[in-house]
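J.: can you look at this prediction? I've put the sequence above it.
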Amino acid sequence: MPEFRAANREPPRRAVHRPGPGASGGLLAACLACLPPSGAQASNGLNLIGYGAESVAMAGADVAIAADTLALNTNPAGIARLGPRAFDLHTAVAHAVDVSHADDFGNDQSVSNRFIPVGGVGYVHRPEGSRCAWGIALFGQGGAGFVYEDLNTLFGTVDELSSLVRIARLSPGVACESAGGVHVGAALAVSYADIEQKIFPNTSLGPFFGTDLKGASGWGATIKLGLLAPLSDTLTLGATYTPKVSLPLRGGRLVSNQSAAGRGLVTYHDVDIDGMALPDEASLGLAWRVSPDWLVSAELTWLNWSDAATHSTLTATHPDNPAAPPISVTSTLDWRDQIVLALGVAWRYDAETTVFGGINVARNPIPSEHLSPILAPIGEKHLTLGMKRALNREWALSLAMEYQFRNTVTYTNPDLPLGQNATERNESVAAHAMFGKRW
């Protein structure tokens, strides 16, 4: 493969850092395509801060509460406390207030996909007279990622840099209550993911070949274990553990713009991406019923990103042009672990209405030297508010708003032709609604 180096003509901007002559010609495309992109919604790394409107309203401080069917993704032990039957339908939309990229080439651009949908649905049944309940939940996310449609490039072109990922998780689970009031639960978490990325697909100049990746998909499974234990009449302990799950992506198609080498658009019919994973996760929390109307909850979560996000490898083979070489590139991620602190409060305003609020704080897990425009889940501080209103004896409506405070990171990634002072900004808001039925 040709070497990756600066284009023949000098860009009419400030001097920039350029990869040395030992780098691969497709290094930018391959490195970025290896990375699992995140959406613009508030998150701890690649994980959302909460699942369901009430979970989000408490800023994710709900491991010791687990009050709805979507607890199958937070603490499955909680589904044994929901009664004979429970159903929840959650929908949300996140808005990119300022999710943007700036660099030495005059770019200062917000993402084009400013709205990101999120949702989930769950059902739980506890047979009459049984100490155990079973349930199933499906979590869907569509159109997540970062899309920059018109970036100025090192090569003097204006082109698209984007990454979109769709993730769905199916979680069947079971939970039981002991005679002493302790609840234990387990849920199988089966995740499916696919990815589309464009890395300057219309650019082919000197040694650089733009790419368009579609159709790579894969799945993985793990288990979530949960515990809810009353320590007193007013204090409850919650704990969960989820092992790491790998999500290798297979069967994609990559179009490489090799016009500069006289080969035109080359289609690679077999693309594999290895290294995408969700981390080991352990959570410990306490919920304190301060009074009949007030509840305070605190949660600490450890996310083992240093094991899950170490490196990624993209392999592309079977090109439709026999003169085109195969592609195999490994890139370093070296993410840091996260310790997430979440604090939430619930106040019962009256018999039908409860008001929630919370904060969620965690350090950005991505080292600056490995940051990129399409992998920038750098939010660190989140503020949430919400409410729950009983509509009748069976139905309730929960609403939540979350705000991810702006975080700005200026960085130099030696593998990317973005200059010495590229900048990513991430600030977002999201609105959540959830209908729940108990009968």
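T.: The structure has been received and is ready for your questions.

J.: okay, CA-based contacts and neighbour counts for the rest of this
T.: Will do.

J.: now do the contacts for the most centrally placed residue in the chain.
T.: Closest residue to the average C-alpha location of the chain: Leu46 at 3.0 Å, with Cα atoms, centre = their mean. Leu46 makes contacts with 38, 278, 377, as judged by Cα atoms under 8 Å, 6 or more residues apart in numbering.

J.: again, only this time at 7 Å
T.: 38, 377 (Cα atoms under 7 Å, 6 or more residues apart in numbering).

J.: grab the nearest non-local neighbour of Trp305.
T.: Leaving out its chain neighbours, the residue that sits closest to Trp305 by Cα to Cα, 6 or more residues apart in numbering is Asp337, at 4.8 Å.

J.: how close does that neighbour get to Leu46?
T.: Going from Asp337 to Leu46 by Cα to Cα, to the nearest Å gives 12 Å.

J.: part of a helix, is Ala80?
T.: Yes - counting by DSSP: H, G, I helix; E, B strand; the rest coil, Ala80 is part of a helix.

J.: got another, please set it beside the one above:
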Amino acid sequence: MTRWNRTFKLTPLAALLLASSAFATNGYFPHGYGIRAKGMGGASVAMTEDSMGGANNPAGMVWVGSRLDVGMDLFSPRRDATRSDAGFPTLNGSVDSQSKTFLVPEFGYNRMLGSDMSLGVTVYGNGGMNTNYPQGDFNCGGGPANMLCGSGNLGVDLMQLIVAPTLSYKLNSQHSVGASLLLGFQQFKAYGLQAFDNAPGFPAFTGAPGSVTNNGYAHSNGVGIRLGYLGRLSDSLTVGAAFAPKMNMSRFEEYKGLFADNGDFDIPSHYTIGLAFTPTPAVTVALDYQRINYSGVGSVGNPSSVQAPLGAPGGPGFGWKDINVVKLGVQWRATSSWTLRAGYNRGDNPVHGEDVTFNILAPGVMKQHYTGGFSWAMSASDEISGSLMLAPRQSVAGSSLFNAVLGPGAGGNETVRMRQTAIGLAWSHKF
């Protein structure tokens, strides 16, 4: 076990985050970081509301003062998959993922070092994918099987945890910059994929048999950086920007026969730009644009139809496309004690029909999110905040990969679907 693995396993908050791995909203990234931002559709890059700057914009931390933020999201994704019109009728059927409720903690701490500099840390789940389908009533010719012709339950569990020490500095009374060191940890397991592990009666899908499925949890570490800028251009207009290049992660050795490039699963580059407009002291409107470059990670972005073995350099992936996300939020300070929020988050769907079979495992198909939230100042130093997110059902359909394996029309068509709800609560304390 590496020193980093031991460190994360001994951190109670990290352990809680590791147990909560289904965050897929904008692809597999969350729609927002921090309960306040989640109530505003995720809009945050030009806001200075809490100590979640390591996840949103490091430059904002120097404006929030010395504080502690601790929160928890109860996240409920409902996912199902269906196959129909298969030439082999025993391949037809529908299954619902059994894992439906997850707790997603968050933590932020910031300390002012004088009036122009702050040092803090943000701990957050960067994203994840989780499915757990029962075996169902499928039969692939050799007896009972799950939807992808393996045995037993079918699914994956991916979690990405980031610990982000953050330094933020005011250049002057209007502008600040910041940087977060991103200490990344991943864990992953897959099960029920025996048909892709060079099983008898199936093609030789992988170049590394025995490293595809049912190997328990694998772990991966990496280091990255997030850079940020925030500018208060006037009393009513603030702009912000943040960028994180691709984070290179160590390989999932136990699954080097599944993920492209011998088990490589890096965290994609992403950036956000946005503004916050305050037409009156009581009202703020925030608008963010985010770009997530999933195609830069082969195991995520390579098409599933690539003519190469699973796990090979440049081998098949989930076929996810780069996505654009727009986040719009409104905040109203109704009284000295109460603040109300509402928001809308609209993102592209990274999953297309030609890759639907692989994405039975990872149906990150969501596009729209409607949000609301509040904060209640109990005293000058303590505050409670809440958020709600509703994402209506989204689906993607396409031709089954089994049509190419078993013959034209043999696998029919497949559809994956998901809808989501989330309720969050956080406590904040100012020092």
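T.: All right, it came through fine. All of these numbers come straight from a predicted model, not from anything done at the bench.

J.: how alike are these chains, TM-score-wise?
T.: Put the two chains on top of each other and the TM-score (TM-score structural alignment, normalised by the length of the second structure) is 0.79; 373 aligned residues with a Cα RMSD of 2.9 Å.

J.: still on that earlier bit, residue in the second structure matching the residue nearest to Trp305 of the first structure?
T.: Mapped onto the second structure by TM-score structural alignment, Asp337 of the first structure lines up with Asp322.

J.: got a list of what its match touches?
T.: 292-295, 350.

J.: one more time with 8 Å
T.: Counting by Cα under 8 Å, 6+ apart, Asp322 of the second structure touches 291-295, 350.

J.: redo those residues as a markdown table? Include distance to Leu171 of the second structure.
T.: Formatted as a markdown table, the contacts of Asp322 of the second structure follow (distance: Cα to Cα, whole Å):
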| residue | distance to Leu171 of the second structure |
| --- | --- |
| Arg291 | 27 |
| Ile292 | 29 |
| Asn293 | 30 |
| Tyr294 | 33 |
| Ser295 | 36 |
| Pro350 | 38 |
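
J.: out of those residues, which one sits closest to Gly240 of the second structure?
T.: Minimum distance to Gly240 of the second structure across the contacts of Asp322 of the second structure is 14.5 Å, recorded for Arg291 (Cα to Cα).

J.: burial count for that closest one?
T.: Residues lying near Arg291 of the second structure (other Cα atoms under 10 Å) number 18.

J.: distance of it relative to Thr7 of the second structure?
T.: For Arg291 of the second structure, the distance to Thr7 of the second structure equals 32 Å [Cα to Cα].

J.: and what of Arg419 of the second structure?
T.: Going from Arg419 of the second structure to Thr7 of the second structure by Cα to Cα gives 35 Å.

J.: the residue nearest to the centre of the first structure corresponds to which position in the second structure?
T.: Aligned by TM-score structural alignment, Leu46 of the first structure pairs with Tyr28 of the second structure.

J.: what separation is there between that match and Pro350 of the second structure?
T.: On the measure of Cα to Cα, Tyr28 of the second structure and Pro350 of the second structure end up 10 Å apart.

J.: hey, what's in contact with both of these two?
T.: Joint contacts of Tyr28 of the second structure and Pro350 (Cα under 8 Å, 6+ apart) are Gly364.

J.: show me how far stretch 71-81 of the second structure is from its chain's centre.
T.: 12 Å (Cα atoms, centre = their mean, to the nearest Å).

J.: again with stretch 28-40 of the second structure
T.: Its chain's average C-alpha position is 10 Å from that of stretch 28-40 of the second structure, according to Cα atoms, centre = their mean.
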